[in-house]
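Student: Following is a predicted model, sequence given first.
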Amino acid sequence: MPDGGGWHIVEDDLSGAPIRALLEQHFAGMLANSPAGSCHFLDFDGLRAGDVTFWSIHHGDDLSGCGALKMLDGRHGEVKSMRTHDAFLRQGVAALMLDHIIAEARGRGAERLSLETGSSSAFEPALALYRRYGFEDCEPFADYRPDPFSRFMTRSL
């Protein structure tokens, strides 16, 4: 899905070494900033589940980031595995991916989009992005439970 600026988003099968390395970095970052029992990222098998669609974003040939949409039911989606490659931080990668996920969720008939992320200061850039996109704090959803290391957010579509 080229956008004219050299960026393109593709559905990704997680088989390439660069995307696997980026996700390993994502997993390590989550575990470095929250206790293991409070980390709710999807592992490789989880990202391949039938209710999850995973995308990577590229600038030219360079992997720039990733994100996923998990459909919780026919009307409610969840943002998963948002990560920007370090070489592309503060270049709008996360916003492009979030725009894509929102459009995909709408296209699938979702009326609500929610997410879970960390609550420490390390997650503040992500929280600021989600707030700019109209996400608001909410109670735990789906199978989540209250957790001081988690922040739950939602918005209608």
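Tutor: Arrived safely, thanks for sending.

Student: Could you use CA atoms for every contact and neighbour count after this?
Tutor: Noted.

Student: So which bits of the helix or strand where Gly65 lies are buried?
Tutor: Using DSSP states H and E, Gly65 falls within strand 62-73. Of the residues in strand 62-73, 63-72 count as buried by neighbour count, 16 or more other C-alpha atoms under 10 Å.

Student: Second structure for comparison follows:
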Amino acid sequence: MFNISEVEKGDSDLTWLVSELDAFQSELYPTESNHCLDFSAVSDEQLRCVIVRDEGNAPAGCGALLFHEDGSAEIKRVYIRPEYRGRKLGQKIVSAIEGIASEKKSRLLQLETGIHQQPAITLYRRCGYEICDAFTPYKADPLSVFMRKELP
């Protein structure tokens, strides 16, 4: 059994998961194609974070939602630790993030992921996201895949 909960951006387990994600991505992409969000660079009002924990309360994965001034929001930092993959935790994270977006009346969700992360792309497609052009603040990057979804 897994549970998902919202946490503060400074949560120590979240920091640990994000560090693990950074290490994973640094092996896949050069620095200029690594679009990692530094949580300390955004206000608490701009960011909402979630963690999935296993039955022993160990952190299994995370995700975040960054709100933009235009009313859209961006999915950031979705990560599942390798030993927990294949258990539909990514869908739980995306669903929780979409719920937060709906609460805040954000109707457009966007994200950037990398071409070497095919399981992530598959996850987002299953969740209804479609490939789109680069959006602000990004520029087109041959190593990036940009996706979007309009919420009802």
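Tutor: Great, that's in hand. All of these numbers come straight from a predicted model, not from anything done at the bench.

Student: Could you single out the nearest of the buried residues of strand 62-73 of structure 1 to Trp7 of structure 1?
Tutor: Trp7 of structure 1 has its nearest neighbour among those in Ser64, at 8.8 Å by C-alpha to C-alpha.

Student: what residue of structure 2 matches up with that closest one?
Tutor: The alignment partner of Ser64 of structure 1 in structure 2, by TM-score structural alignment, is Ala60.

Student: Thr117 of structure 1 now?
Tutor: By TM-score structural alignment, Thr117 of structure 1 lines up with Thr113.

Student: Could you check how many residues crowd around its match?
Tutor: Other residues near Thr113 of structure 2 come to 22 when the count uses other C-alpha atoms under 10 Å.

Student: looking at this, it is in a strand?
Tutor: Yes: secondary structure assignment places Thr113 of structure 2 in a strand (DSSP: H, G, I helix; E, B strand; the rest coil).

Student: Following superposition onto structure 2, what is the mean distance for the strand holding Gly65 of structure 1?
Tutor: Strand 62-73 of structure 1, aligned to structure 2 and superposed, deviates on average by 0.8 Å (mean C-alpha distance after the TM-score superposition for structure 1).

Student: Give me the contact list for that strand.
Tutor: 18-19, 22, 47, 51-58, 77-85, 87-88, 93-94, 97-98, 101, 105, 142 (C-alpha atoms under 8 Å, 6 or more residues apart in numbering).

Student: Same check on stretch 123-139 of structure 2?
Tutor: 90-91, 94, 140, 145-149.

Student: In the longest helix seen in structure 2, which residues are buried?
Tutor: Secondary structure of structure 2 read by DSSP state H shows that its longest helix is helix 12-28. Buried residues in helix 12-28 of structure 2, counted by 16+ other C-alpha under 10 Å: 13-14, 17-18, 21-22, 25, 28.
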